[in-house]
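Asker: Structure of the sequence below:
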Amino acid sequence: MTSLHTTRVRRRRLGVAAAAAGLVAALFTAGPAAATPDPGDTATTDGGVPVSRQIEARAEAAIRSGEVPGVDEIVHSDNIEHLTNVPKNALKGLNTDLAFQGRYAYAGNYDGFRIFDISNPEKPRTVAEVLCPGSQNDISVSGNLLFLSTDSSRSDDSCASTSQPATEKSSWEGMKVFDISDKRNPKYVAAVETACGSHTHTIIPERGNVYVYVSSYAPNEAFPDCRPPHDGISVIKVPRNAPEDSRVVNFPVLFPDGGNPGAPANPGVSRTTGCHDITVLPSKDLAAGACMGDGLLFSIEDPENPRVIDRVQDNVNFAFWHSATFNQRTDKVVFTDELGGGGAATCNEETGPNRGANGVYDIVGRGDHRKLVFRSYFKIDRPQAETEVCVAHNGSLIPVKGKDLMVQAWYQGGVSVWDFTDSSKPREIAYFERGPVSTDAVTTAGPWSAYYYNGYIYSNDIAKGLDVLKLNDRRTDPAKKVRLDELNVQTQPDYFRR
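Answerer: Model prediction:
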């Protein structure tokens, strides 16, 4: 374990262009699934000068100017402490999402998952590493069950599987279920194949069962288990006492009209062929769906049969609706836009402040008459080098009564803490980031997810490992008194009704 300390603290403005437990098979590394790369990303020359060399030169110039930190240099606002970093260990793939339970943190990785004991947040300790390759490995926990998404075509449903084309009928992708009653020795107990795999998932815990909403997309006529139209989500029912009996119980159609058609009708916008991520607020029987070209508000009063209440599009500035977060009063929802598919440098002057941003929406009206009403965009204004993949990604509420505060990951844009209490005027109040991992080429790295849990921010950096941060700010300090027994961020708790 190593602890990285900041070398300088500064504030910058926008202005630079920019299953089995243990190791049971060979390590597998894959790149993140691209969502919607911008046209022109593959250009190789500009005026006879190789684009790669131009990007490298601009990145190096940005560092020399002081606008961008040096390679791997840590910078942060005065109100954030960087307590520690735990580098990758046996699992060498890309780090992904996080879930929490008591004194444990569960970290997804394209090679499997890792369990940390975080009883001392300044010194997280590895309890187990489980090799179970499959891209994404989005992760959730409920009681003694752990859920893992597989969104790459595999030879079978085992943790010793190998990559296999999706055109093969025998290929498998979907949801895996582990028994984590023994944290040191998780046991793989169930698998459920789902149409087009499982890019992400969201759980709705109940006393006897756990419902799992599986988000997946990108069907193809050549894929036997992922053919169009793919206009909904898979709903899995997992009996707590018999997870081996888990099964798909419904595939509700959310887009009876086919959803956003994308180009050519809406250039630069993804065609909707499913959902990327769903966030549920069980205490309110409400969910928000980020579904490629569409944003949804829907009822989960009957979890097996979710029902759409409202749907919105932004065909000017949103390229790929990626994730959603409710505020505590459930009168706002934040949608993120994964411009560039998590593979492009989009936090720069050329892209601007509205494209690749968060969209803040008010929820107005009651019951089935509720509507999503756009209020503003929020995007970090700290410039990034042109080799830094920067994109709005996963975050969570910071529970403070009467305030709407959120911590969010931005890949190489770092970790941002921002206030959207006034939904028309959101603003950043704290940040943490590293400089580019390279000035030679556009590189995917930085925080995949950044979540507030029991007084600390935990960030799973794609390349660098687990970071633990501490906020010291009067605006966020009341959140330190809020304690949870379990946190899956896409299953939002009601923090103040506990």
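Asker: only C-alpha atoms for contact and neighbour calcs from this point on.
Answerer: Noted.
Asker: ok, the residue minimising distance to the centre of the chain - contacts?
Answerer: Per Cα atoms, centre = their mean, the C-alpha nearest to the average position across the chain is that of N394, at 3.7 Å. By Cα atoms under 8 Å, 6 or more residues apart in numbering, the contact list for N394 reads S323, Q408, A409, W410, W448, S449, A450.
Asker: Tally up the residues packed near the closest residue to it other than its chain neighbours, please.
Answerer: Sequence neighbours aside, S449 is the residue nearest to N394 in space, at 4.7 Å (criterion: Cα to Cα, 6 or more residues apart in numbering). For S449, the neighbour count with other Cα atoms under 10 Å is 27.
Asker: The helix or strand where S449 lies: what's the following helix or strand?
Answerer: For S449, the element it lies in under DSSP states H and E is strand 447-453. Next in sequence after strand 447-453, counting helices and strands by DSSP H and E, comes strand 456-461.
Asker: who does that next one touch, helix- and strand-wise?
Answerer: Packing partners of strand 456-461 (3 or more Cα pairs under 8 Å, 6 or more residues apart in numbering; DSSP states H and E): strand 95-101, strand 447-453, strand 465-471.
Asker: One more, please, to line up against the first structure:
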Amino acid sequence: MTNSWLEKVVVCLCVGLLGACAPERDGVGGTIPAPAPPTPGVSLPEVGDYEAVPLAACKVRPKGSTTAECGSLESFDLSGCDSKSLLGLRTEGFFNMRMHRSDIVENELAATLRPGDFTVDRGASAAHPMFRRSTNTYSDGRVAVVAQVGCSARGTDVVTGCELTCINGVESRSFTFEGTRIRRRAGEGESGGELPLVGEAATGPGMATDVYVTKGHAYVVSLDDVFAGDGGLYVFDIKDRKAPRLVATVRHASENYWNSVWAKDDALYIASGDRGILVFDISQPANPRFVRDLSNGTRQNVHTVQVDGSRLYATLIDPTLETLIYDVKNPREPVLLGRYLDESVGSLKSMVHDTTSFEGRLYVNHWSAGMLILDPTDPANVKKVGAYKYPRASSHAARVGRINGNLTGFEGGEGWGAHLRVLDLADEKNPRLIGEYKLSPEVSIHNMELVGSRLYLAHYQHGVRVLDVSGPAKPVELAYYNTWRETDANRGTSPWDGAIGIRVPGDGYVYVVDTSRGLLIFPEVMYTDIPEDPNEL
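Answerer: So this is what the prediction gives:
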């Protein structure tokens, strides 16, 4: 057998069935080298995602220190700025912005994200190369003026500045800001690491957000959006992955803010922004039939849904911030068993976003409260076992599994500087940070899927990222696909734009939802293991 090593040994680790090979995939996809043996994880320092400091050297002049009209260029102290550097800023395309309110030092959560665009006046007569203001009159007669001024540019793609809002000529609030132009990472093309696009299908109106795959169909939900239109449910026949076929569209006249989707047997669950959880009968997969909602006649904004065994977990963000637990032994007739409200949080800054369950524990991403670890054994009396909280957290999604036998968590936030954190969960009361994966601070992660030692990320404008986490202290990027294209419709309307939903259901494919493009299908990546010593065979 001394020559058999030339044939290469294919170790199939695909689609969650370790040791089982995926079905044929029409000749697409590829192989990547097997990972190096993992190294033990040591605790890393946790410093949070961003510093709670002003972002620019400009300032709003204090009240009483100037006679200038509120919102005029003279309202700002620009003595610390480098206005000439603004002339080198590239302004085409879109920017992601972070805004730090003037009280950011005292209130570290006084930060927000938003989309942005900028114009530079390079004329010699311009009073300032980057200054603009807008005026709006409210229905009650109040007049609002918003003024924005650039301070400095760092290179061609990053700008800092100040923004001031005045109501009836009096300062209402002010911010410093940093804007970064959205672009592909240096050296990247459309795809890398053998992750080709197999098939794609548009979803129509609405901002696509999530997908669930079952019964030979992909169920994609979308949100109402001022730019993209009404949301709804789109059902695709995926027998031919190269050409997914839209077979049904479902909308409700009263509301179509549908953010999340999951299924169990013949029941499909959709998280609704007004009616809690919507239950559909999918015994005929191409023809979903609405059965009921679980709102009990009250307005309920459910953000996400997730099923594990006979339990359905849902995150409620209005009117309260709770995790709901349902029995779904009869899938089309969920029964509410309990609800969990974390008493340590009480504002929308700590909205409950997502859940994942593993080995009897429920992990809840609770924004500034971090990732909660719950014991839901008794749904009427859920116990908080522990939490991983970090400074200025925006905990948004997680997956948990056994990596090399060790209980390991993967957590992602959605704020500026948010990135993937790898956690050792052996001591649930004191989770340890042992690894990180970072790209660029202006683009965060939305959702993720853990399949064996593969972690699949829906990484907004950075597209799809596939990581080898067999050495959890040092995640290794295996492949990527940049789904975000500047030319797509409705780009630049949100900092949370691009690859947003992802599923790896075990059929040899990865299903991704992009906010503008809709459904995209990719092959899973497989290991090719070539032993260093051919005699090992």
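Asker: follow-up on the earlier one: which one in the second structure is aligned with the residue nearest to the centre of the first structure?
Answerer: Matched by TM-score structural alignment, N394 of the first structure corresponds to N447 in the second structure.
Asker: where's its match relative to R311 of the second structure, distance?
Answerer: N447 of the second structure sits 21 Å away from R311 of the second structure, going by Cα to Cα, to the nearest Å.
Asker: for H252 of the second structure, same thing?
Answerer: Separation of H252 of the second structure from R311 of the second structure (Cα to Cα): 26 Å.
Asker: When those two are compared, which one has more neighbours?
Answerer: Set H252 of the second structure next to R311 and count neighbours by other Cα under 10 Å: R311 wins out with 22 against 12.
Asker: The residue lying closest to the more buried one once chain neighbours are set aside: neighbour count?
Answerer: Excluding the flanking residues, the one nearest R311 of the second structure by Cα to Cα, 6+ apart is D327, at 5.0 Å. By the criterion of other Cα under 10 Å, D327 of the second structure has 19 neighbours.
Asker: who touches V468 of the first structure in this structure?
Answerer: By Cα under 8 Å, 6+ apart, the neighbours of V468 of the first structure are H82, L83, T84, N85, P121, E122, Y456, I457, Y458, S459.
Asker: can you check I457 of the first structure too?
Answerer: V407, A450, Y451, V468, L469, K470, L471 are the contacts of I457 of the first structure under Cα under 8 Å, 6+ apart.
Asker: All the helices of the stretch 401-537 of the second structure, in order from the start?
Answerer: Using DSSP state H, counting those that start in this stretch, no helices are found in the stretch 401-537 of the second structure.
Asker: just the strands in it please.
Answerer: 406-413, 420-424, 432-437, 447-451, 454-458, 464-468, 476-481, 499-503, 509-514, 518-523, 526-529 (DSSP state E, counting those that start in this stretch).
Asker: ok, back up a step: list just the nearest of the contacts of V468 of the first structure to G293 of the first structure.
Answerer: The shortest approach to G293 of the first structure among those belongs to S459, at 27.5 Å (Cα to Cα).
Asker: so that closest one sits right up against Y453, yeah?
Answerer: No - with contact defined as Cα atoms under 8 Å, S459 of the first structure does not count as touching Y453 (10.6 Å).
Asker: mind checking what R375 of the first structure lines up with in the second structure?
Answerer: Per TM-score structural alignment, R375 of the first structure is aligned with I434.
Asker: Could you check how far its match is from F358 of the second structure?
Answerer: As defined by Cα to Cα, I434 of the second structure lies at a distance of 20 Å from F358 of the second structure.
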